[in-house]
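Asks: Sequence below, structure please.
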Amino acid sequence: MENQLAKSTEERTFQYQDSLPSLPVPSLEESLKKYLESVKPFANEEEYKNTEAIVWKFQNGIGEKLQQKLLQRAKGRRNWLEEWWLNVAYLDVRIPSQLNVNFGGPASHIEHYWPPKEGTQLERGSISLWHNLNYWQLLRKEKLAVEKVGNTPLDMNQFRMLFSTCKIPGITRDSIINYFRTESEGHSPSHLAVLCRGRVFVFDVMHEGYLMTAPEIQRFSNYFLGSH
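Replies: The predicted structure follows:
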């Protein structure tokens, strides 16, 4: 009975997603005030006065019409900004995402107990992958703690994009496909891809419901490197 109670009261990673409030639209005055504050450190007195005049003209002219359009857009979306941000920051960019857009990400830190040395790349890589796969299992089982501000839960949807997600190239705009699923939602890809000498090798990291160990991952990688 105690175990059942513990399970029922334990928070799941994505349990608040459907109950989160919609992204609010800031007032026009608030937005313009923040804009002026961001400009001030980079403008001299004359440039700042000219900017203030432009902002005042915008606020009392087309700015109000655009604000009403923004409010109308927000009525039909939980997040009025998400699509715009995704397109402008990621999908419309015509340069490689790595380094230019995605220059960082989650990774296990192992330098403090294993200084790098020649000939240990596969071993270190296998251990790093194993830690990342454990993180993947936390998400699959919804065991990752919900991020909060005080007692208010934050949107956890971005964690779904860490695994089983790919960007499909397009001519003017790319697209994103996500295959990640929690255990309660169904099957989620559980394979690793190894790129070696111009070829791609794939193997499943789950065996009879259990995650492969770091030495097992290393043995598979050694096989691919040694036999081709």
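Asks: For the rest of this, base every contact and every neighbour count on C-alpha atoms.
Replies: Fine.
Asks: in what helix or strand does residue 218 lie?
Replies: Element membership for residue 218, per DSSP states H and E: helix 214-227.
Asks: Please generate a structure for the following sequence too, so the two can be compared:
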Amino acid sequence: MKKTFEYDDKLPALPLPTLEHTLERYLDSVRAVVDDNEYANTKKVVERFAKGIGRELHEQLKTNIEKRQERNWLSKWWDEEIYLKWRLPIAPTISMTGFNCLVPPETDSQLTRICVHMYACALVFETIREERYPISYVGKHPLTMHQYKHFFNTCRIPHKGCDELMSVFRTVSEDPRRPPTHVVVMRNGHMFMFDLYESNKLLTPPEILKRLEDIVQQSDQSPGLGLGALT
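Replies: Sure thing, here's the model as predicted:
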């Protein structure tokens, strides 16, 4: 079985499309949402762009890519512009992961569902860390798995204008020492933390459930300071 990140250093760098190809794709996407007159006007604007500032901007982008020698010239821009500069609530708008289908909604309580969620996340954590997570393919062509290293042990540090991602995740081959395995639970204005492992062994769902029940009991005694509003 191939290791999760086995191909990452072997894949070719992301190519920069030609300006003509990019503009053709843009016109194709626009065609479905505009009428004939709007499309004709848009096409004229695109043609002027291609003959003027568009060519200059494309050459600048090409030069910057050659200088930086990045394998994926789009990655940094995408992370910053689409995610790290986002100033609206993150969880309900651009959250990218979830396991809502693991337990049917009618099964027991919210605590039961979240303890199974945590347990499942920990199993995924172990699978990625040990590089047993299957590689994604398009046909016979493998895709980079680099972003899977940001699923865990990664936090977003606030800054003015653009935030920063910091990750301490390491695979076993990179560092045999286990990275942080705690979880943070916010409830009723309180923040709690507990580790999902004891003596290097993953807690069972009932053990996780017991800790969550303790958190509910403690947080119900009085409202907290609401520190989560500052993060």
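Asks: Pull the contacting residues for the aligned partner of residue 203 of the second structure in the first structure.
Replies: In the first structure, the residue matched to residue 203 of the second structure (TM-score structural alignment) is residue 212. Contacts of residue 212 of the first structure were listed using C-alpha atoms under 8 Å, 6 or more residues apart in numbering, and they are 130, 205-206.
Asks: Find me the equivalent region of stretch 191-202 of the first structure in the second structure.
Replies: Going by TM-score structural alignment: stretch 191-202 of the first structure matches residues 182-193.
Asks: returning to what we had before: could you pick out which of the contacts of residue 212 of the first structure are located in strands?
Replies: residue 206 (DSSP state E).
Asks: out of the contacts of residue 212 of the first structure, which are buried?
Replies: 130, 205 (16 or more other C-alpha atoms under 10 Å).
Asks: how about the strands of the first structure, start to end?
Replies: Counting by DSSP E, the strands of the first structure are 148-149, 152-153, 165-168, 175-178, 191-196, 199-204, 206-207, 210-211.
Asks: can you count the residues close to the aligned partner of residue 57 of the second structure in the first structure?
Replies: By TM-score structural alignment, residue 57 of the second structure lines up with residue 66 in the first structure. Residues lying near residue 66 of the first structure (other C-alpha atoms under 10 Å) number 14.
Asks: all helices of the first structure, in order?
Replies: Counting by DSSP state H, the first structure has helices at residues 2-9, 28-39, 45-59, 62-75, 82-86, 97-100, 121-140, 214-227.
Asks: Distance-wise, check residue 188 of the first structure relative to residue 203 of the first structure.
Replies: Distance, residue 188 of the first structure to residue 203 of the first structure, using C-alpha to C-alpha, to the nearest Å: 14 Å.
Asks: ugh, wrong one, I meant residue 217 of the first structure
Replies: For residue 217 of the first structure, the distance to residue 203 of the first structure - C-alpha to C-alpha - is 9 Å.
Asks: between those two, who's got more neighbours?
Replies: Comparing residue 217 of the first structure with residue 203 by other C-alpha under 10 Å, the one with more neighbours is residue 217, at 23 against 13.
Asks: OK, contacts around the more buried one?
Replies: Counted by C-alpha under 8 Å, 6+ apart, residue 217 of the first structure has contacts 126, 130, 205.
Asks: Residue 12 of the first structure too?
Replies: So residue 12 of the first structure contacts 142-146 (C-alpha under 8 Å, 6+ apart).
Asks: CSV for these, including distance to residue 12 of the first structure?
Replies: Output for the contacts of residue 12 of the first structure, formatted as CSV (distance: C-alpha to C-alpha, whole Å):
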residue, distance to residue 12 of the first structure
142, 5
143, 6
144, 7
145, 7
146, 7
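Asks: so which of those would you say is closest to residue 2 of the first structure?
Replies: Taking C-alpha to C-alpha as the measure, residue 2 of the first structure lies nearest residue 143 of these, at 18.7 Å.
Asks: Now the contacts of residue 212 of the first structure in CSV, please, with extra columns for distance to residue 70 of the first structure.
Replies: Below are those laid out as CSV (distance: C-alpha to C-alpha, whole Å):
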residue, distance to residue 70 of the first structure
130, 45
205, 46
206, 47
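Asks: what about the second structure, which of the contacts of residue 212 of the first structure hold up?
Replies: Checked against the second structure using both residues aligned by TM-score structural alignment, their matches' C-alpha atoms under 8 Å, those keep these contacts: 130, 205-206.
Asks: which residue packs closest to residue 189 of the first structure, ignoring adjacent ones?
Replies: Once flanking residues are discounted, residue 189 of the first structure sits nearest to residue 164: 6.5 Å by C-alpha to C-alpha, 6 or more residues apart in numbering.
Asks: Residue 28 of the first structure too?
Replies: Per C-alpha to C-alpha, 6+ apart, closest to residue 28 of the first structure is residue 67, 6.5 Å.
Asks: what does residue 20 of the second structure give?
Replies: Nearest to residue 20 of the second structure is residue 50, by C-alpha to C-alpha, 6+ apart, at 7.6 Å.
Asks: give the contact list for the one you found.
Replies: Residue 50 of the second structure touches 19-20, 23, counting by C-alpha under 8 Å, 6+ apart.
Asks: Turn the buried ones among the residues you listed into a named PyMOL selection, would you?
Replies: Of the contacts of residue 50 of the second structure, the buried ones go into a single PyMOL selection, burial set by 16+ other C-alpha under 10 Å:
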select buried, resi 23
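Asks: and which of the contacts of residue 50 of the second structure is nearest to residue 145 of the second structure?
Replies: Scanning the contacts of residue 50 of the second structure for proximity to residue 145 of the second structure, where the rule is C-alpha to C-alpha, the winner is residue 19, at 27.9 Å.
Asks: List the contacts of that closest one.
Replies: 50, 54-55, 58.
Asks: Mind telling me what it corresponds to in the first structure?
Replies: Looks like residue 19 of the second structure aligns to residue 28 there (TM-score structural alignment).
Asks: For its match, give its distance to residue 109 of the first structure.
Replies: 43 Å.
Asks: No more questions from me, cheers.
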